[in-house]
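[1] The sequence and its predicted three-dimensional model are supplied below.
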Amino acid sequence: MRWHPKGYGGRRRDPEQVKREGWQEQGVLAVSVDDDRLSWPERELVRQLGERLYGPRAADDGGCHG
C-alpha cells in the first residue's frame, strides 16, 4: 500500500476547478482581466477593482489599448 502526504500524488485539479472551489468554499474570486467569458464592462470592472486593491499592473502603461 502506498501512502502520499497531502498534496503529493493522486489527481491534480485543473485551475478552473481550483478557482470554482475557492469561490464556493471561501468566497475568494480569481478572475483574469482577459477572460473571454466576460463582457467588456465586466472586464473593465475587474481591472478597476484590481487597481484599487493592489495598484496598477506592471504591464499597464496607463493608456488605452487600441
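    Cool, got the structure.
[2] When you work out contacts or count neighbours from here on, use the C-alpha atoms and nothing else.
    OK.
[3] List the residues that contact Val31.
    Val46 (C-alpha atoms under 8 Å, 6 or more residues apart in numbering).
[4] Is Glu21 part of a helix or strand, or is it coil?
    helix (DSSP: H, G, I helix; E, B strand; the rest coil).
[5] adding another structure so you can compare the two:
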Amino acid sequence: MKVPAQPYRCALGKVQPVVTDLDAVKRSGWREQHILVISDQDERLDFLEREFIRRIGERLYGSGGQHG
C-alpha cells in the first residue's frame, strides 16, 4: 500500500512576505479615496500626459530632478 508522502513544511514559511498587487492597491486608492499614484515615467501615458503629470508634481512638491 502506497502512502502519500507529507510535504515538508519549512518553519520559515510563516515569515515569507505576502506579495502585494501594487496596481490593485493603487486602483482601490483611486476608487475609494480619489488618491492617484502615478509615475511621470509610466509608459501607458503618452508624452503630453507624462509632461502634465510632471508639471503637477513640480507645482505641488517642487522639482525633484530625474530619477532612474
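    That came in fine, so what should we check first? This one's a predicted model, so the numbers in the text were calculated from it and none came from an experiment.
[6] Just give the TM-score of the two.
    Once superposed, the chains reach a TM-score of 0.68 (TM-score structural alignment, normalised by the length of the first structure), with 51 aligned residues with a C-alpha RMSD of 1.9 Å.
[7] Spatially central residue in the first structure, please.
    Centrality entry for the first structure: nearest residue to the mean C-alpha point is Ala30, 2.8 Å, by C-alpha atoms, centre = their mean.
[8] now for that one: what does it line up with in the second structure?
    Using TM-score structural alignment as the criterion, the counterpart of Ala30 of the first structure in the second structure is Val37.
[9] Surely its match and Lys26 touch.
    Yes: if you go by C-alpha atoms under 8 Å, Val37 of the second structure and Lys26 touch, sitting 6.3 Å apart.
[10] Val46 of the first structure pairs with which position in the second structure?
    In the second structure, Val46 of the first structure lands on Ile53 (TM-score structural alignment).
[11] So which bits of the lengthiest helix in the first structure are buried?
    Ranked by residue count, the top helix of the first structure under DSSP state H comes out as helix 40-54. Of the residues in helix 40-54 of the first structure, 43, 46-47 count as buried by neighbour count, 16 or more other C-alpha atoms under 10 Å.
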